[in-house]
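# Sequence plus predicted model, see below.
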Amino acid sequence: MKLALVIEKYDPSGGGAERSTRQIASELVGRGNDVTVFCAQCPRDLQSDGKITITRMPKSGKLTAARLSRFSQWARTQILQGDFDASISMTTTVPATIVQPRSGTAVETMQRNLAIYSPGKRMVKQLVNQLSPKKRALIKLEKQTLADPMVQAIAANSNYVARQLADHYQYPSEKVTVIPNAATLPDMSDEQRATWRKQVRDGYQIDDDTVVFVFAAMNPLLKGLGPLLIAFERMVAAGMPVVLMLAGKFQKQYADQADAYGIREQVRFVGPTNEMPKLYAASDVLVHPTFYDPSSKVVIEALMMGIPSISTSYNGASDMIVPEESPPRGMVITNPADHDALADAMITMVDPASRQTFSDATVGLAESLSMKVHVDRLVELLDQVVAKN
């Protein structure tokens, strides 16, 4: 098939939505499809990515309200005039044959971004959002997309996203198919994992008996680093043999917080990295106490590698941590701000027997959560909607 994919920003080294888009496009190309990605932003001079064609909106730049609206119109026109068999939009700002809102709905995203603040500051931020041209444009474009007859189906990457569509828009459930989020990981033997574990731990001066928790985020505040540092302080104060590895971009304030809490020696600031599989191999538990995540890529990747995970009820991937019909693979807390509940969950994970029980429950996920299976279901949905037209 000749397929169009749409995303505001195409960056193979970016966050979860960007990496997933690249992985989906690569999987589709690998099956013989002709794939073009339409985007508003991408790394400079990127015109192709392997066999994926990249087409960037002319005269693009920072995504202001005006540029978002122009991108929506431009991308929709490209799809309609490009003689494509079908199209997939990764954003609710642009309609397509199938919309797969990798970031969830704009409405829920804004509400959950407010949740990280105190009640007083939350009211101020809410007023700012209401006055923001860009925020208003996002909501307007989302409403237009969901009402556009071009959209034949929604492929939600979690039950959480499906609930957002029902709660905020009363979107017809028969047009929503849940296709759980997925990931692509490199092939690795037990020996390779053991080598990575030793290399990373030696590099950060972590001994074999230390329990390592890993946290990775592009937006540390939204993903719960504040409560995490408080919870970790309790563990360190109790004399537990633990280390917290932080991957991503972190402002100096977090190092200052670690100093103030007396935990700086137990925290390792890794910084931005494209080598998360090595960090998973070196770690014992993934901790992701997020205030909002449609379906966290890092949770999916960790579970695929057999790493028990801790997250919150505001993460669509938590369905994979505590599934309805199989044993838990970690723990889920209800309130991301509840650092005591988070500390309790992390303390449970210090016990090797508990970690092993959770890890045993992840067997088989490396295949079922693979991008191959995800794209199998996406192609099946594409075939269904194309056949109807």
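Ah, there it is. Residues are numbered from 1 along each chain as shown.
# Could you use CA atoms for every contact and neighbour count after this?
Noted.
# helices or strands up against the helix or strand hosting Ala66?
Here Ala66 is covered by helix 65-81, with elements defined by DSSP states H and E. Contact partners of helix 65-81 among helices and strands, from 3 or more CA pairs under 8 Å, 6 or more residues apart in numbering; DSSP states H and E: strand 2-9, strand 34-41, helix 133-147.
# so how far is it from its chain's centroid?
Computed by CA atoms, centre = their mean, to the nearest Å, the chain-centroid distance of helix 65-81 equals 25 Å.
# Please tell me how far Val287 sits from Leu279.
Using CA to CA, to the nearest Å, one obtains 13 Å as the distance from Val287 to Leu279.
# Mutual contacts of these two, please.
Each of Val214 lies in contact with both Val287 and Leu279 under the rule CA atoms under 8 Å, 6 or more residues apart in numbering.
# adding another structure so you can compare the two:
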Amino acid sequence: MAAMQQSSRPPVALFIKTFSRYGGVEQFCYRFNEFLISRGYQVTVFCGEDKTEEAAAGKPRPEVVEVGMWRPGRFLKHLSLYHKMKSRRARLPKGTVSMCFGNFAGCTIYRSGGPHLDFLGRSIRAQRNPLRRLSKMAVRFFSPINWLMPMLDLSVYPHPDTRCILAISNKVRQAVEAYFPGTKGRIAVIPNGVNTTRFNPARFAELRQDARIWYSLHEGQKAIGFCSTNFELKGLDRLIKTLTLLPPEYMLVAAGGRNHTKYIEYARSLGVHERIIFPGKVDDMPKFYAALDVFCHPSFYDTFGSVVAEALAMGVPTVTTEDVGACDLIKNGENGVVVKNPTPEELSRAILVLRSVNAGQNFNCVQDDTAVFERYLQLIERAAAGKKPAPARPDK
């Protein structure tokens, strides 16, 4: 009976640019592959580059096929991957359900992070200075990648072989339907989950004392957390200015990033540089969240925002914007606040509203990765049976 059940499972092919344990979509794909294998599915992973520890040790995983990419530059990488993945997909055995985590046309299920034109239009608002904004727009206009990606979107979203577009948030669904109206009825909304074994209120309580010491936070101080590799897009400058509107006990712990210098100078010009801690890249994220009283993600564009989900899973009340997909997880005033525009005035009001919400409680608003994987599995089985996805979740 078990053998019969296993043989009835469709083979699955996963397509991704980089196969790795690190990075948002990369880590998600890695763990989903492990999940599928644990359920007895025959899986093949096609990737542009294999950056797993196994590959680095010269012993790549048997299910992983590295197709390679042209270099240098993003344009050649994406163009070559599009054609190489198309060729690989065409040679898949009959009955294989293909799922892509990138701009690869014709896969059975396309996990979408949103159209590239939507990103270009929304993210430009991160530029405060009008001249800087015009300069950024000019650079983007003449960049080949910003012509290529919309062209790939035109071939990916309407493709007749794609039975389901998997949107990671309602924001993504809205953008896809706006740019590609013909996709309505083919979109399923499944928000990302987190590993709740790592991120949970019990871990917050366990790590709290050591975390406060580690980040040099004193009794009576309230820690606002921020974490990103892209300080500009995620609105760190607005958050720094927000400190000028908050009582002096509020401190900012700004993790990640590549260049802190201009932000330190900006904070110095506002007289709040002594209220900011820049720890750099953080390896122990649960410990980071455990040090906080509130998390703030004032991003101008984020199709989901895994840091929001992680903070909420740890029980940290969170402030974010309407342009972050994970804002769907927030109930205003209960576990966080969603602001329309990340101005210092709106951010400061939101942070002060959350003074009465204690960190470390169970908000019960984030799904575990395994529950999300189960929903992905249902999509795979429906696609294998030739069925449409379940209707998209309605707006909040």
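Yes, it's here. What you see is a predicted model, and the numbers here were worked out from it, not measured in a lab.
# TM-score for these two?
Once superposed, the chains reach a TM-score of 0.87 (TM-score structural alignment, normalised by the length of the first structure), with 373 aligned residues with a CA RMSD of 2.6 Å.
# ok so, going back, have a look at how far, on average, the helix holding Ala66 of the first structure is from the second structure.
Taking mean CA distance after the TM-score superposition for the first structure, the mean distance separating helix 65-81 of the first structure from the aligned residues in the second structure is 1.7 Å.
# quick check: angle from that helix to strand 2-9?
For helix 65-81 of the first structure against strand 2-9, the angle by axes from the mean of the first three to the mean of the last three CA atoms, to 10 degrees is 180 degrees.
# In the second structure, which residue range corresponds to helix 65-81 of the first structure?
Helix 65-81 of the first structure corresponds to residues 75-91 of the second structure when matched by TM-score structural alignment.
# Need the residues that contact that stretch.
So stretch 75-91 of the second structure is contacted by 15, 17, 46, 48, 67-71, 98, 103-107, 144-145, 148 (CA under 8 Å, 6+ apart).
# Equivalent analysis for stretch 363-383 of the first structure, please.
23-24, 27-28, 86, 98, 155, 179-184, 300, 303-306.
# Leaving out chain neighbours, which residue sits closest to Ser26 of the first structure?
Ile52 (7.1 Å; CA to CA, 6 or more residues apart in numbering).
# and the one you found, how many neighbours does it have?
By the criterion of other CA atoms under 10 Å, Ile52 of the first structure has 18 neighbours.
# hang on, isn't it packed against Asn33?
No. Ile52 of the first structure is not in contact with Asn33 according to CA atoms under 8 Å; the separation is 9.7 Å.
# Just tell me what Met123 of the first structure corresponds to in the second structure.
Counting by TM-score structural alignment, the partner of Met123 of the first structure is Leu134.
# for Tyr204 of the first structure, that is, sorry about that
So Tyr204 of the first structure corresponds to Tyr215, using TM-score structural alignment.
# ok, now how distant is the nearest residue in space to that match that is not next to it in sequence from Pro248 of the second structure?
Using CA to CA, 6+ apart and skipping the chain neighbours, the partner closest in space to Tyr215 of the second structure is Ala291 (7.3 Å). Going from Ala291 of the second structure to Pro248 of the second structure by CA to CA gives 18 Å.
# What is the equivalent residue in the second structure for Ile230 of the first structure?
Checking TM-score structural alignment: Ile230 of the first structure goes with Lys241.
# so which strand or helix has that match?
Counting by DSSP H and E, Lys241 of the second structure is part of helix 236-242.
# now Met349 of the first structure
Counting by DSSP H and E, Met349 of the first structure is part of helix 339-350.
# post-alignment, the helix or strand following the helix holding Ala66 of the first structure versus the second structure, mean distance?
Per DSSP H and E, the first helix or strand lying C-terminal to helix 65-81 of the first structure is strand 86-89. Superposing on the second structure and averaging over aligned pairs (mean CA distance after the TM-score superposition for the first structure), strand 86-89 of the first structure comes out at 1.1 Å.
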